[in-house]
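Colleague: okay, structure incoming, though there's no sequence with it:
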């Protein structure tokens, strides 16, 4: 089966060129000058459109347990929504509960995902119980294609790890070449601020932002970087939201340390003003780290341009407003933390291109190529080249759309970007050569997605 995508502008981190892309079965077999290949079983005309590697969202939480409930998107609904938005690979987090093993956790997440994904997927492992058994199992996980481990400096009593526990895990990562991913907020201090706010009768959603100040994200990021430097471990800071944290990452990278960071669209476009919306409306925007003051946004865009921020992921962790976010009425600390976004990442970052914040090449790099290299998927994913998987997005920059809960495909009852007018829209999506989204709608299947056994990060010195 041969598919020809003709006359598009083929994008890569170096920019765009007019070219044709030939797909045979599941792989790309040629990227040529226009007109070299004349016939194929299926011909897709990409005139006036971009042709780019499928997006890789390296940070999702599907069917994630949190605060007595579960994130609303299943692997089926979440991966379908991702495909609608031009994302053809996700890396989800398998969540180790206290007192359980990493391997039993990994088995559980395989059971959730196997046969239920519309696109390809991999796993990171959340490490919440550091002990001799866990450290040994980290080696086994790397051999099983799970080469990255997330730890938390936040959420005491749930996911939180002490500095000593983090140090032990980082030593194991140094031995195995694995990546430590860090949720960097000072959870001990934050809990004190939360308790003080509640004692004073301050219960509204905006208090979530006030009690998690950006300085405590900066402090925790600096501490994580120091622990990584002492152990020699690579460090990837997840969902970076604050200028103070970015400054610490930039300083470490300038010194040659293997420190990387991602940010998320919500920190580029939303702010604490959304958390402060009247009534209980701000609960829709409760996530950790919290939305910041708008002044941080310019720093984050600058970080994307300079590569101090290497990746844009979503931290997609959707909880419905009704019955889930509402668990925190009268006590902001009980609002489930997380926001929906897996469907809109590619579109929202394209607005950065339109506004002149980033280039077309940087759009592709932060959303696809760098996550592929960062998490051991390149060149199978993240590039349009002979031999690579035919994960391809045809994107129409001239189209217009308005984001809304009425039209999105995520299993959540609100949109964090309700009413946003977007320049550009996904036209067609191929996952391993199969058209899964087109003008005909979603034409894929929930059994299409394969588990991806990942190699080590390609950026380590």
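Modeller: Everything's here; your move. This is a predicted model, so every value here is computed, not measured.
Colleague: only C-alpha atoms for contact and neighbour calcs from this point on.
Modeller: Will do.
Colleague: list the buried ones in whichever strand or helix holds residue 7?
Modeller: Secondary structure assignment for residue 7, by DSSP states H and E: strand 2-12. Buried positions in strand 2-12, judged by neighbour count with 16 or more other C-alpha atoms under 10 Å: 2-12.
Colleague: ok, residue 168 to residue 138 distance?
Modeller: Residue 168 sits at a distance of 12 Å from residue 138 (criterion: C-alpha to C-alpha, to the nearest Å).
Colleague: same question, residue 412
Modeller: Applying C-alpha to C-alpha, one obtains 34 Å for the distance of residue 412 from residue 138.
Colleague: next: residue 183.
Modeller: Spatial separation of residue 183 from residue 138 under the definition C-alpha to C-alpha is 18 Å.
Colleague: likewise for residue 365?
Modeller: Taking C-alpha to C-alpha as the measure, residue 365 falls 29 Å from residue 138.
Colleague: who's more crowded, these two?
Modeller: The neighbour count for residue 365 versus residue 138, taken as other C-alpha atoms under 10 Å, is higher for residue 365 (27 against 24).
Colleague: okay, one more to line up with it:
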């Protein structure tokens, strides 16, 4: 038989270990690994290169309005193009409920946006902001049953739910088989810290870090772990930034609580010092929670190594550094008037490869696990995240010797700046394959604006695999 695609001679990272050999692809799926195949329609020589699963980024904001009323910079086309150029082949973004909106209408709206332009495969977390809408429970049950099996709630901002609403939403999720994701920061602590800073005239972007004290994360993470324990409901804690937050997750998991957690590259590679720039320049790096300390960085790496944190997402939240985004409140804006977030879909994998594979921090197998396999397993992307027979042929070929220094504006999103400017990366994605088709080769895009497919995820009949 002549197969569709053969990738020869690569160092293939599979869940069972590293295999030096070939990958055969037929009908968009992996047909065999390691076994020589005589004839193929297309042939790629990966000698001297790593072959990794396509990246799965489970935390990105795309075509979404911020709580401050600022639309982020990316469409599904620009965001997923950027993702593909950086080696990510599946993304989970948010279908964010507006106040008073039926959840069914929310998901229909975002689905239409994605259908117009998604270049890679995608799914949604349903962001719940208003549980009082008529039919809320029925809509939620129907959507979970239709394959939207993860929700998001906030404990802060003007879209937060009360503790009772969070518990009630968790109970519904448990009943119908969904994972609940949480932005966990204590709103009262943030409000008090912010008001004190403003009253004393501390308005620079660097003051943003002080407005989100570590204690805001610590208190809320502890509370959400107890909520998960109380209901025995699976919970994913987003963007852990502190040593104490990681320790709380570790302790909860040791008690048998069904809780998981992620961190992001900006917490692993940046500290709060990055916000201290001339004028409003520091706004480019503002995110919530903010970057922390080198001690927190060390603790987060240790938590990834020990399995206390399971994955690394980008938390891609793109706003241009102009009047449409970060500077929408003017050139004299205080930190509290500046949209939070930075782009990351395109840079997440190169940054992690540089540290974990080239830098030897945790190694190539851990890299594949943390950036692809774990997010696919935890969020129910059953055909994604691993190089295994029968899985979708989502593959990335990495040249371990290529070095790239990031420039001012060299990403493929619509943000207009690169928050990693000046950083040199060793190891680069040179060939990206989605379901057996090349979408990027040697820095040239080969995909199509509507090639991405929605990923139907089964309900959470049991706890996610690879767990406790």
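Modeller: Nice, thanks for sending it over. As the structure is a computational prediction, the values presented were derived from the model and not from experiment.
Colleague: tell me how the two chains score on TM-score.
Modeller: TM-score for the superposed chains, counting by TM-score structural alignment, normalised by the length of the first structure: 0.96, backed by 456 aligned residues with a C-alpha RMSD of 1.4 Å.
Colleague: need the buried residues of strand 2-12 of the first structure in TSV (columns: distance to residue 355 of the first structure).
Modeller: Supplementary listing: the buried residues of strand 2-12 of the first structure in TSV, determined by distance: C-alpha to C-alpha, whole Å:
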residue	distance to residue 355 of the first structure
2	37
3	34
4	32
5	28
6	28
7	26
8	22
9	20
10	21
11	18
12	19
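Colleague: of these, closest to residue 214 of the first structure?
Modeller: Here the nearest of those to residue 214 of the first structure, counting by C-alpha to C-alpha, is residue 12; it sits at 34.2 Å.
Colleague: ok, and for stretch 192-206 of the first structure, which residues are buried?
Modeller: Within stretch 192-206 of the first structure, the residues scored as buried using 16+ other C-alpha under 10 Å are 193-194, 197-198, 202-206.
Colleague: touching, residue 57 of the first structure and residue 86? I think so.
Modeller: No: between residue 57 of the first structure and residue 86 there is no contact, the gap being 10.1 Å when judged by C-alpha atoms under 8 Å.
Colleague: neighbour count winner among these two?
Modeller: Looking at residue 57 of the first structure and residue 86 with other C-alpha under 10 Å, you find the greater number of neighbours at residue 86, namely 32 against 29.
Colleague: is it correct that residue 108 of the second structure falls within a helix?
Modeller: Yes: secondary structure of residue 108 of the second structure (DSSP: H, G, I helix; E, B strand; the rest coil): part of a helix.
Colleague: separation between it and residue 192 of the second structure?
Modeller: When distance is defined by C-alpha to C-alpha, residue 108 of the second structure is 38 Å away from residue 192 of the second structure.
Colleague: if we can go back for a sec, which residues of the second structure does the strand holding residue 7 of the first structure align to?
Modeller: Residues 4-14 of the second structure are the counterpart of strand 2-12 of the first structure, counting by TM-score structural alignment.
Colleague: and that stretch, how far from the first structure on average?
Modeller: Stretch 4-14 of the second structure, aligned to the first structure and superposed, deviates on average by 0.6 Å (mean C-alpha distance after the TM-score superposition for the first structure).
Colleague: would you mind finding the match for residue 395 of the first structure in the second structure?
Modeller: Residue 395 of the first structure is assigned residue 398 in the second structure as its aligned equivalent, the criterion being TM-score structural alignment.
Colleague: brilliant, that's me finished.
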